[in-house]
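Asker: Attaching a predicted model along with its sequence, questions to come.
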Amino acid sequence: MNDAPRTYDVVVIGSGPVGMNVADRTRAAGLSTAIVERELVGGECSYWACTPSKALLRPVLARADARRLPGLSDAVAGPLDAPLVLARRDEATSHWKDDGEVAWLDSVNVDVVRGHGRLDGPRTVTVATPDGGSVTLTARLAVAVCTGTTAALPDLPGLADVRPWTSREATSAKEVPGRLVVVGGGVVAVEMATAWQGLGAQVTVLVRGSGLLTTMEPFAGELVADGLREAGADVRFGVSVVSAIREDGQVRVGLDDGGELTADEILFATGRRPHTDDLGLETVGLTPGDWITVDDTLRAPGVADGWLYAVGDVNHRVLLTHQGKYQARIAGSVIGARATGESLDDDPWGAHAATADTVAVPQVVFTDPEVASVGLTAAAAQREGRRTKVVDYEIGSVAGAYLYGEGYRGKARMVVDLDRGHLVGVTFVGPGVSELLHSATIAVTAEVPLERLWHAVPAFPTISEVWLRLLETYRG
């Protein structure tokens, strides 16, 4: 490793999809860029989150869909071939090797610096390299922190000795556990419960609150809970874990109601915290371990001279990969514009403002049934003081639902802002609904008037006809 100090226009800390997109956009703007990575280039999403989790889930969901189709259901009655599913997951993650990602960065002329990067005062990043040395990187224009988040574990005595699963272990496990306890009711919890139950584990889901997916419409969590139970999982609400001990390879789990469970593994999917503990934030006037607050141009206003950007999960605006990549595209263009003295278009929906973070965030939960949502829930719209009309429709009543097999269960909801005459939120739950989401995202983002949306004709027979039924129901 060359330990000589180096100077770039932009230094990016963290090479997940967010950091890679920032680097790509700044290089496209003609700025010299280096990216610092202490683990695998490609980041959490590529190796321990989005990619491996969906590789595990796809066979489970495809089988669930097939089992609803007469003529096909008997052919898929047996168990999944778990070793083959895990092998395909390993291929999806490139066997946890990052050669391809490094080659791509090389192709766009971004320098990769391996090691743990820390801020060391204004525009300076010191990298502790794997060989025990260090190198100092100086940024002429900007440093972008794209370090994401890590799992937040509860404060239970002796938990480290239990060796609990977090999302990393849940997506990279080499074999199917016989019994798995999942603690939590959010997206990671329900997706991993779906995956491992489908692969042959006996899953118990423990939820402290009264429902799943509580930031979404209530019917979403209710239908997902029904789906998990029908798949064989034990879903319990209003219960908390008070102790966990690993003995003889098994985990004994104590509950606050006095009950006890025994499992082979326990997964805590109880939230995320920012990956900023050892980032040198104190050297630039920020608090280590905190989220980094940013404005709509992704710049940290708490740092003098405006050279620090925080992009993706680390700024706590939206903890979703695709939304982080959206922020990265904006941050890269902002840094490029400021470098050339170009005036910023940072008004809402301008080229240099991450407006969608607060208005039109799309999300898919890959469970059986799927959940797809964008914008505000009915409750969130009410909290904002909007005058709304909520329209629901059973997707199973749409002709195209027949193509998905017997007993299609699903629900659609649109939330209409009556004063402005457009949608502010849409939620779909049911098999295949993820492919409906982008149309909803466009409708919410573009504030398409309902009078115009009436002329967007859905093809027959598809479940997208639910759009027509929602609009008919709205008209009355």
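Answerer: It's in.

Asker: alpha carbons only for contacts and neighbour counts from here, please
Answerer: Will do.

Asker: Determine the longest strand present in the chain.
Answerer: Ranked by residue count and defined by DSSP state E, the top strand of the chain is strand 134-145.

Asker: remind me, longest helix of the protein?
Answerer: Longest helix of the chain, by residue count under DSSP state H: helix 321-340.

Asker: And stretch 204-219, end to end?
Answerer: 21 Å (C-alpha to C-alpha, to the nearest Å).

Asker: roughly how far out does that stretch sit from the chain middle?
Answerer: Distance, stretch centre to chain centre, for stretch 204-219: 17 Å (C-alpha atoms, centre = their mean, to the nearest Å).

Asker: got the buried residues for it?
Answerer: The neighbour-count check on stretch 204-219 (16 or more other C-alpha atoms under 10 Å) flags 204, 205, 206, 207, 208, 211, 212, 213, 214, 216, 217, 219 as buried.

Asker: Okay, and which of those map to helices?
Answerer: Counting by DSSP H, those contribute residue 219 to helices.

Asker: quick one: which two of the buried residues of stretch 204-219 are the most distant?
Answerer: Using C-alpha to C-alpha, the buried residues of stretch 204-219 span at most 23.3 Å, a distance reached by 204 and 217.

Asker: Considering the buried residues of stretch 204-219, which is situated nearest to residue 378?
Answerer: Using C-alpha to C-alpha, the buried residues of stretch 204-219 come closest to residue 378 at residue 217, 7.3 Å.

Asker: Looks to me like residue 381 is in a helix.
Answerer: Yes - the assignment for residue 381 (DSSP: H, G, I helix; E, B strand; the rest coil) places it in a helix.

Asker: pretty sure it contacts residue 389?
Answerer: No - counting by C-alpha atoms under 8 Å, residue 381 sits too far from residue 389 to count as a contact (10.0 Å).

Asker: Those two: who's more crowded?
Answerer: residue 381 (18 against 13; other C-alpha atoms under 10 Å).

Asker: so how far is residue 253 from the residue positioned nearest the centre of the chain?
Answerer: Note on the chain: the residue nearest the mean C-alpha position is residue 320, at 3.5 Å, using C-alpha atoms, centre = their mean. Separation of residue 320 from residue 253 (C-alpha to C-alpha): 31 Å.

Asker: try it against this one:
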Amino acid sequence: MTTAADSSTNASTDTYDVIVIGAGPTGENLADRTRQAGLTTVVVEAELVGGECSYWACIPSKALLRPQAALDAARAVAGSREAAGGRLDAAAVLARRDWWTGNWKDDGAVSWLDSAGIDLVRGRGRLDGPRRVVVETPDGGERVLTARHAVAVCTGTRAQLPDLPGIADDHVWTSRDATSSPEVPGRLVVVGGGVVCVEMATAWRSLGSEVTVLVRGSGLLPRWEPFVGELVADGMRAAGMDIRTGVSVTELRRASESGAITLVLSDGSELVTDEVLFATGRVPHTDHLGLETVGLTPGSWLDVDDTCLVKDVEGGWLYCAGDTNHRALLTHQGKYQGRIAGAAIAARAKGEPLDTAPWGRHSATADNVAVPQVVFTEPEAAAVGITAEQAAREGRRVKIVDYEIGNVSGAGLYADDYKGKARAVVDLDRGHLVGVTFVGPSVGEMLHSATIAVAGEVPLERLWHAVPAFPTMSEVWLRLLETYRDAPDGEG
């Protein structure tokens, strides 16, 4: 880092090789890569180092969901079922969740930055022309940073609320409230149909809330294979949740005396609840980022190439990794992009050639063809690659192979009356998997094998030699291959 006077702001200007705006998992991984490559790196963060995932998303949500999953696993087997009576201890679950978030303190994450040799500037950073970032510091001052090589935007997204009468006057839950609430609401309405909706409905139902889910469309998890939403809905109903499809909220009002919220629904009925969570999408955290100073539209998603370089900015200095580029809104994909972008920044800074071919060291190819995702409901859902519908839209010649996971010995030993389904989408012209989906208890732990097969474009002839251990649920791989071999093309 070097420091010089800035006559335009009467403030000193600190110069680094790389400036990263946003200290979530994406920004941390990108900064780590550039620092390890010998580039001086600074991270700017307006909230907690560690970002959304660590404090308001992945970590607290899974901490809330895991206790019921453990109890369900015990109740699924004769012998342990008889010993697994009673309900969850809500206070203990919430306390464990708080521990996993560090009680919303970032001391550990800050310590890691320091150990990695990465500088931290707290405050709200905004672009102020090419390679220049102005930070509004917590004490009301400003600090100016300039970059020799790159500025990386890693600011993520925030919850999107619908424009409804009453929503501005009455506090409603977003995903942050749903993962951090210190109390269990007696009644909770969840509006949505995606991953946040089904996971948070499941979590709070397990802690004792009376949960109603309102889905504007025809079913849950519409971007997944159709059977996924159906099986997850069955599991949610079995847990006591009320799921209503084809309905939306048109108005809401909170009673000043009781605090209860009355929701007016599109079918003309009313629903009274203690809290309402709107899990209705995400928008990019770029509205106050100074994008207009570099020719971009404030509040927009940033369009990037496979090295995460922003396409519409001259000079090859602005990068965007993570949710803000809208490629794959998942923490693990953001971390992956951070590693790719960090390596690309370092190579360009050193004048080294880039390997941008598909699956190259500087190409985030997996964003396009091998994105893994798990939904931690009961049953779990896990998928990587594309669905059968996506394959059809792309004009691929594919074979769809389905198999009931419960027919595998390992699944039957895992849980009495195990119910689940596996689907493989095979590209017939290329001879490898392009999509795999599992639904069933604990299937998330099988997903990485599918991710390797899809990302590695492993020929099906070679997969026959990847022998699954007996008796495990992974034996479903053998059954899928047998079904593929025995069924006519296009069937499974």
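Answerer: Structure received. Just so it is clear, the model here is predicted, and its values are computed rather than measured.

Asker: re earlier: for the longest strand of structure 1, name the packing helices and strands.
Answerer: Packing contacts for strand 134-145 of structure 1, counted by 3 or more C-alpha pairs under 8 Å, 6 or more residues apart in numbering; DSSP states H and E, involve strand 6-13, helix 17-28, strand 124-128, strand 308-310, helix 321-340.

Asker: Now check residue 278 of structure 2 against structure 1: what is it aligned to?
Answerer: In structure 1, residue 278 of structure 2 lines up with residue 268, judged by TM-score structural alignment.

Asker: Check residue 331 of structure 2 too.
Answerer: In structure 1, residue 331 of structure 2 lands on residue 321 (TM-score structural alignment).

Asker: In contact with that match, which residues?
Answerer: Listed by C-alpha atoms under 8 Å, 6 or more residues apart in numbering, the contact set of residue 321 of structure 1 reads 17, 18, 45, 312, 313.

Asker: Among those residues, which one has the most neighbours?
Answerer: Result: residue 18 is most packed of these (other C-alpha under 10 Å), 31 neighbours.

Asker: What residue in structure 2 is paired with it?
Answerer: Going residue by residue (TM-score structural alignment), residue 18 of structure 1 aligns to residue 26.

Asker: so its match makes contact with residue 154?
Answerer: Yes - contact criterion C-alpha under 8 Å: residue 26 of structure 2 and residue 154 qualify, at 6.3 Å.

Asker: Need the overlap of contacts for these two.
Answerer: Counting by C-alpha under 8 Å, 6+ apart, the contacts common to residue 26 of structure 2 and residue 154 are 321, 322.

Asker: could the contacts of residue 321 of structure 1 go into a markdown table alongside distance to residue 418 of structure 1?
Answerer: Below are those laid out as a markdown table (distance: C-alpha to C-alpha, whole Å):
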| residue | distance to residue 418 of structure 1 |
| --- | --- |
| 17 | 38 |
| 18 | 36 |
| 45 | 39 |
| 312 | 33 |
| 313 | 33 |
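
Asker: now, which of those residues sits nearest residue 291 of structure 1?
Answerer: residue 313 (8.7 Å).

Asker: Quick one: residues contacting the closest one.
Answerer: Residue 313 of structure 1 touches 146, 147, 148, 149, 274, 319, 320, 321, 324, counting by C-alpha under 8 Å, 6+ apart.

Asker: For those, could you give me TSV that also reports distance to residue 263 of structure 1?
Answerer: Putting those into TSV (distance: C-alpha to C-alpha, whole Å) gives the following:
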residue	distance to residue 263 of structure 1
146	36
147	33
148	31
149	27
274	30
319	30
320	30
321	31
324	35
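
Asker: Do a quick rundown of the helices in the stretch 201-350 of structure 2.
Answerer: Taking DSSP state H, counting those that start in this stretch to define them, one finds helices in the stretch 201-350 of structure 2 at 226-238, 331-349.

Asker: Pick the most deeply packed of those helices.
Answerer: helix 331-349 (a mean of 24; mean count of other C-alpha atoms under 10 Å).

Asker: Mean deviation, that one versus structure 1?
Answerer: Compared with structure 1 after the fit, helix 331-349 of structure 2 shows a mean deviation of 0.3 Å (mean C-alpha distance after the TM-score superposition for structure 1).

Asker: ok, residues contacting the helix or strand just after that helix?
Answerer: Proceeding N to C from helix 331-349 of structure 2, the next assigned helix or strand is helix 366-369, under DSSP states H and E. Residues outside helix 366-369 of structure 2 that contact it (C-alpha under 8 Å, 6+ apart): 327, 328, 333, 359, 385, 386, 434, 454, 455.

Asker: redo that, cut-off 6 Å
Answerer: With contact meaning C-alpha atoms under 6 Å, 6 or more residues apart in numbering, helix 366-369 of structure 2 is reached by residue 385.

Asker: That one vs structure 1, average offset?
Answerer: With mean C-alpha distance after the TM-score superposition for structure 1, helix 366-369 of structure 2 averages 0.4 Å from its match.

Asker: in structure 1, what residues pair with that helix?
Answerer: The aligned range for helix 366-369 of structure 2 is 356-359, by TM-score structural alignment.

Asker: And for stretch 189-202 of structure 2?
Answerer: The aligned range for stretch 189-202 of structure 2 in structure 1 is 181-194, by TM-score structural alignment.

Asker: Run through who's touching the matching stretch.
Answerer: With C-alpha under 6 Å, 6+ apart as the criterion, stretch 181-194 of structure 1 contacts 203-207, 212-213, 266-270, 367.

Asker: ok, now which ones touch the aligned partner of residue 377 of structure 1 in structure 2?
Answerer: Superposed on structure 2 with TM-score structural alignment, residue 377 of structure 1 falls opposite residue 387. Residues near residue 387 of structure 2 by C-alpha under 6 Å, 6+ apart: 225, 435.

Asker: again, but for residue 253 of structure 2
Answerer: Taking C-alpha under 6 Å, 6+ apart as the test, what residue 253 of structure 2 contacts is 166, 261, 262.

Asker: Buried only: go through those residues for me.
Answerer: Buried residues within the contacts of residue 253 of structure 2, counting neighbours by 16+ other C-alpha under 10 Å: 261, 262.

Asker: from the contacts of residue 253 of structure 2, which is closest to residue 472 of structure 2?
Answerer: residue 261 (47.5 Å).

Asker: wait, that closest one sits on residue 254?
Answerer: Yes - under the criterion of C-alpha atoms under 6 Å, residue 261 of structure 2 makes contact with residue 254 at 4.2 Å.

Asker: In structure 1, what residue corresponds to residue 43 of structure 2?
Answerer: Residue pairing (TM-score structural alignment): residue 43 of structure 2 is matched to residue 35 of structure 1.

Asker: Assign a three-state SS to its match, would you?
Answerer: Once three-state DSSP is applied, residue 35 of structure 1 turns out strand.
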